[in-house]
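> Using only what follows, build the 3D model:
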Amino acid sequence: MATGWAGDGAVQDQIDATVKDGIKRARSQLPQGPGLEHCEECDAAIPEARRKAMPGVRLCVPCQEAHDREQGLHSGYNRRGSKDSQLR
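You can find the predicted model right below:
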């Protein structure tokens, strides 16, 4: 099938690249190093279960949720280029 200038697998290659970029961005935001016993934002105690589940954790749950909400507002997701937005 003729596709013009794009190769036959160009769309899938673009999807794969987007997924790889998303994974790379998510991994770069994971905590690194030793975890803290107290939140670096509000100084509340971080439960041992959370420290075991998330090595390198630096924020308590409420502060982490606030941080995640803020990050969600500034995510680099391109809705115009997503297949879902084209189907609506």
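> make it CA atoms for all contacts and neighbour counts henceforth
Noted.
> Show me what counts as buried in the helix or strand hosting residue 68.
Element membership for residue 68 (DSSP states H and E) is helix 61-73. The neighbour-count check on helix 61-73 (16 or more other C-alpha atoms under 10 Å) flags residue 63 as buried.
> Show me the contact partners of it.
Residues outside helix 61-73 that contact it (C-alpha atoms under 8 Å, 6 or more residues apart in numbering) are 41, 42.
> Before we compare anything, build this one as well:
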Amino acid sequence: MKLGNFAFELADLRTEQERATGIRAAQAALAGQGSPICLACEEEIEPERRLALPSAKRCLACQQRLERFKRRRR
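Coordinates of the predicted model:
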């Protein structure tokens, strides 16, 4: 029975480690520099968007299109 508890504790530890790794990756992505030019349409990213999200790599319209596309693929 003790081995069963150990397995659950190990699974909980692994889950917490994966969650922490995911959080650190998201924080690093947000802290990174964005681009002044949209990767999709190659137009300038709006200054308001860059101020709100300095790590932005796409203009608002292209980001919205990408997110809609991803939602449809689910």
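> Got a TM-score for the pair?
TM-score for the superposed pair, counting by TM-score structural alignment, normalised by the length of the second structure: 0.58. Supporting figures: 70 aligned residues with a C-alpha RMSD of 3.3 Å.
> does residue 6 of the second structure belong to a helix or a strand, and which?
Assignment of secondary structure by DSSP H and E places residue 6 of the second structure within helix 2-31.
> Quick one: list the elements packing against that helix.
Using 3 or more C-alpha pairs under 8 Å, 6 or more residues apart in numbering; DSSP states H and E as the contact criterion, no secondary-structure element is in contact with helix 2-31 of the second structure.
> Downstream of it, the next helix or strand is which one?
The element immediately downstream of helix 2-31 of the second structure (helix or strand, assigned by DSSP H and E) is helix 47-52.
> could you say what helices and strands that next one packs with?
With contacts defined as 3+ C-alpha pairs under 8 Å, 6+ apart, there are no secondary structure elements packing on helix 47-52 of the second structure.
> Spit out the contact partners of residue 44 of the first structure.
Contacts were defined as C-alpha under 8 Å, 6+ apart; by that measure residue 44 of the first structure touches 38, 60.
> mind checking how far the spatially most central residue of the second structure is from residue 9 of the second structure?
For the second structure, the residue whose C-alpha lies nearest the mean C-alpha position (C-alpha atoms, centre = their mean) is residue 26; its distance is 5.0 Å. To residue 9 of the second structure, residue 26 of the second structure is 26 Å away according to C-alpha to C-alpha, to the nearest Å.
> Now do residue 34 of the first structure: how many residues are near it, please.
Look at residue 34 of the first structure: counted by other C-alpha atoms under 10 Å, it has 11 neighbours.
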